[in-house]
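K.L.:
I would like the atomic coordinates for the input below:
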Amino acid sequence: MMGIETTTSKSFLVVVIIVLVSTVVLIAQGMLPNYYQLKPITSSTTTHSTTTTMQQSTTTKSSSLLLDSETNSNNIIYGHLHFPKTGGSNLNGRMAATYDNVCGNKGYSYDAYQFNSRGRHNNITIPGHNIDVISEVSKNNKEYNNNNNNNGKGKYDRGKVPKGIMNEIGYEDCNYISQEKEWEFWPELINNLNQKNEDNNNNNSTLTLELHVPCREPIQHLMSMASHFNKKYECDENESKITIQKAIDKVYMKRLGDGRFSNKFTNTNIELKCFTPFPLENYIHYMKDKLHSRRFPVPYYQPRTTNKKHDKSKECIWDSTSDEYKQKVIQLLIEKHPYMKFCSECIGSSNELQL
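P.N.:
Modelled structure (predicted):
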């Protein structure tokens, strides 16, 4: 019996060994599944993987492009053509006190907070009468200051920046520019910025200057000019002593005004828009979706005064002249001055800003 059991055990062991050897051979030949082997990548898996990778790459690229687009989508630089007696000094100052990247000869964003704080503390409202670094530099510089006195108040300050200092600062970081210069400044500015945009950024997109021109009711505007010069407009309904044209010429700010606007604005990268400047709040609010608000808004804006308030009751044109006479005044203003002609055509058109 013992011999039979031993023989059986040996036979069973041989069978087990044969089965194990056969299994190993079959696995080696790929005829039996091995769950520890890496599965071969099928064509469908490859396609799916490639598609997923491409989608991820496209998504990443799109996100990158979207970010660049969001960063650079606004290829518009806004300009404010500061025409005399249109509230431009306070408009420039309040824009700088409300938004970032505002650059103007009557105020910059970067120093508006402290400038207004000092002005309020010292109760200074006249442009050029604050004492700061710019006033200290300008009071000893004949090029900057022709109105020097002994109390340190010069012609310029941080709320009335001289041309030389503005050029030294540059306009490369400005999203909104307010300026009282001759009209040629604007095409030169946008051409220069576009050249830098192309050279420095390898940017194929072209910058556009949207230039905002303030337009007042013409007779009110003319009377403000007369007030600025401390002159009275002479009314002569019959034009026996003075013609309407001569009466206009005596008070119109031709040298300061006509040089700032021209009918030669033909630059394709400049878009002219008009707006009614008063009340200033309407325009400032209109720009909120186009400019970035300041991180620290100026809590107290210190107003600028450039004119004594004129008394309409002492201005003969309102009560002592006929509607026909007033219409002749308006017509002559439009015929003789490109700025007035532009305003007459722009107000009420699609180019008027809807404040």
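
K.L.:
use CA for all of it now, contacts and neighbours both
P.N.:
Noted.

K.L.:
quick check: next helix or strand after the helix or strand hosting Arg118?
P.N.:
Following DSSP states H and E, one finds Arg118 within helix 112-122. Where DSSP H and E defines the elements, the next helix or strand beyond helix 112-122 is helix 133-139.

K.L.:
in the helix holding Arg118, which residues are buried?
P.N.:
Neighbour-count burial for helix 112-122, counted by 16 or more other C-alpha atoms under 10 Å, picks out 112-113, 115-119.

K.L.:
to compare against the first, here's the next sequence to fold:
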Amino acid sequence: MIESNHRRPADWSMVRLATFIITIVVGFNLVRNSDQSFQQIEAPFQDVKAPSSLSMHITGGLPDSDSSSVQQGNIDPKVVYGHVHEAKTGGTSLNGMLAARYERVCGNKGYSFDAYQSNVRRKQKIQNDTVKQLKRGFHRSRVPHFIMDERGYENCDWISKEIGWFWWKKFVKWPLHIELHVPCREPVDHLMSKCNFKGNTFDCSGDLATEVEKCMLKHARARFHYNLTNLNNTSIKCFDYNITFTKYMDLMDKTLQRKRMPIEYAFRATNRRRKFATECIWQNDTLRLAVEKYLIEKYPYYNFCDACIGSKEDMFAA
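P.N.:
Alright, predicted model coming up:
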């Protein structure tokens, strides 16, 4: 008698049961091993905390926990503010402080969206970040212009650029109006700051023009030009450099939207400490006035500021 190759129904039931048991056991082991693997991966990150030395900088009595009371700002929805970053007018700190406290700040010295962690790293003296890896000499608190342009400016309320005046021409056909803010610093004090930055000493017995020009930075005529006053879709206002971190900051606090999680700005110095006692120009009023006159006549920035401060275009004129 030839034995049939077909198993009886009872045999198939045993096969199915054995297969089911094996599947359950194997599946359980896989899940258990996976859980252990994920626990091993996650473990190094479980205790990461912001350093206790970092204090949140809360402006205007902003509550710590009630995010519903975050100030929404009073910005005109049809206006974008532009900061003409003239060198040695406190622009680095201004940009950094605004990015740390308010939303939609876009500047090559700081953006709102990544300012928190950028300041955490700076306080921890961590110098490296992905921007620095991309371009030497730059980082998230000194953003290359090509990265800024790639990100775009459509979601910015306040823009700061250390760049030639012509860059602002990109907004002449924008649907939003651009209001430029120019910080104006007293000419001779500004010049002495530039001398200090370059490590030069102003020689009061030397040729006036030579002494002035050796302290001027290469972009002294580039960032501001009177053409800025004639751009379509653009208005321009000025403010006294001395009130940058008082009245101007107060105005921005009422204008820009506060962050739910602001952070104290980690200051970084860009100048060596000045030695005013060694600056001979302050002991020679005739020379000081002559230098001031030279700067106002030769440089559009000083000429503009001389006319603007105290005028109707002065943001804080009485």
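
K.L.:
just give the TM-score of the two.
P.N.:
TM-score for the superposed chains, counting by TM-score structural alignment, normalised by the length of structure 2: 0.73, backed by 243 aligned residues with a C-alpha RMSD of 1.9 Å.

K.L.:
can you tell me what Ile236 of structure 2 aligns to in structure 1?
P.N.:
Counting by TM-score structural alignment, Ile236 of structure 2 corresponds to Leu272 in structure 1.

K.L.:
part of a strand, is its match?
P.N.:
Yes. Assessed with DSSP: H, G, I helix; E, B strand; the rest coil, Leu272 of structure 1 lies in a strand.

K.L.:
do you know how far the residue lying closest to it once chain neighbours are set aside is from Phe342 of structure 1?
P.N.:
Spatial nearest neighbour of Leu272 of structure 1, chain neighbours left out: Leu211 (5.0 Å); criterion: C-alpha to C-alpha, 6 or more residues apart in numbering. Look at Leu211 of structure 1 and Phe342 of structure 1: by C-alpha to C-alpha, to the nearest Å, they are 13 Å apart.

K.L.:
could you point out the longest helix in structure 2?
P.N.:
helix 9-42 (DSSP state H).

K.L.:
state the span of structure 1 onto which that one is aligned.
P.N.:
Against structure 1, helix 9-42 of structure 2 falls on no residues (TM-score structural alignment).

K.L.:
can you give me the offset of that helix from its chain's centre?
P.N.:
Centroid separation for helix 9-42 of structure 2 versus its chain: 54 Å, with C-alpha atoms, centre = their mean, to the nearest Å.

K.L.:
OK, contacts around the aligned partner of Tyr102 of structure 2 in structure 1?
P.N.:
Aligned against structure 1 by TM-score structural alignment, Tyr102 of structure 2 finds its counterpart in Tyr99. Going by C-alpha atoms under 8 Å, 6 or more residues apart in numbering, Tyr99 of structure 1 touches 109, 291-294, 297.

K.L.:
what ranges do the helices span in structure 2?
P.N.:
Under DSSP H, structure 2 gives helices at 9-42, 91-101, 115-123, 130-134, 145-151, 187-198, 208-213, 249-255, 285-298, 300-308.

K.L.:
so which of these comes closest to Asp157 of structure 2?
P.N.:
helix 249-255 (9.6 Å; C-alpha to C-alpha).

K.L.:
mean deviation of the closest one from structure 1?
P.N.:
In the superposition with structure 1, the aligned residues lie an average of 1.6 Å away from helix 249-255 of structure 2, counting by mean C-alpha distance after the TM-score superposition for structure 1.

K.L.:
gap between Ile159 of structure 2 and Thr270 of structure 2?
P.N.:
20 Å.

K.L.:
the more surrounded of these two?
P.N.:
Ile159 (22 against 11; other C-alpha atoms under 10 Å).

K.L.:
the more buried one matches what in structure 1?
P.N.:
Per TM-score structural alignment, Ile159 of structure 2 is aligned with Ile177.

K.L.:
re earlier: of the contacts of Tyr99 of structure 1 - the most surrounded one?
P.N.:
Top of those by neighbour count (other C-alpha under 10 Å): Ser109, with 25 neighbours.

K.L.:
do I have it right that that residue meets Asn101?
P.N.:
Yes. Applying C-alpha atoms under 8 Å, one finds Ser109 of structure 1 in contact with Asn101, separated by 5.8 Å.

K.L.:
residues contacting stretch 290-303 of structure 2, please?
P.N.:
184, 187-188, 208-209, 212, 220-221, 224-226, 306.

K.L.:
before we move on, the earlier item: in terms of secondary structure, what does the helix holding Arg118 of structure 1 contact?
P.N.:
helix 88-98 (3 or more C-alpha pairs under 8 Å, 6 or more residues apart in numbering; DSSP states H and E).

K.L.:
and the angle for the helix it packs on with helix 112-122?
P.N.:
On the basis of axes from the mean of the first three to the mean of the last three C-alpha atoms, to 10 degrees, helix 88-98 of structure 1 is oriented at 120 degrees to helix 112-122.

K.L.:
and Ile134 of structure 1, what does it touch?
P.N.:
Residues 156-158, 161 are the ones in contact with Ile134 of structure 1 under the rule C-alpha under 8 Å, 6+ apart.
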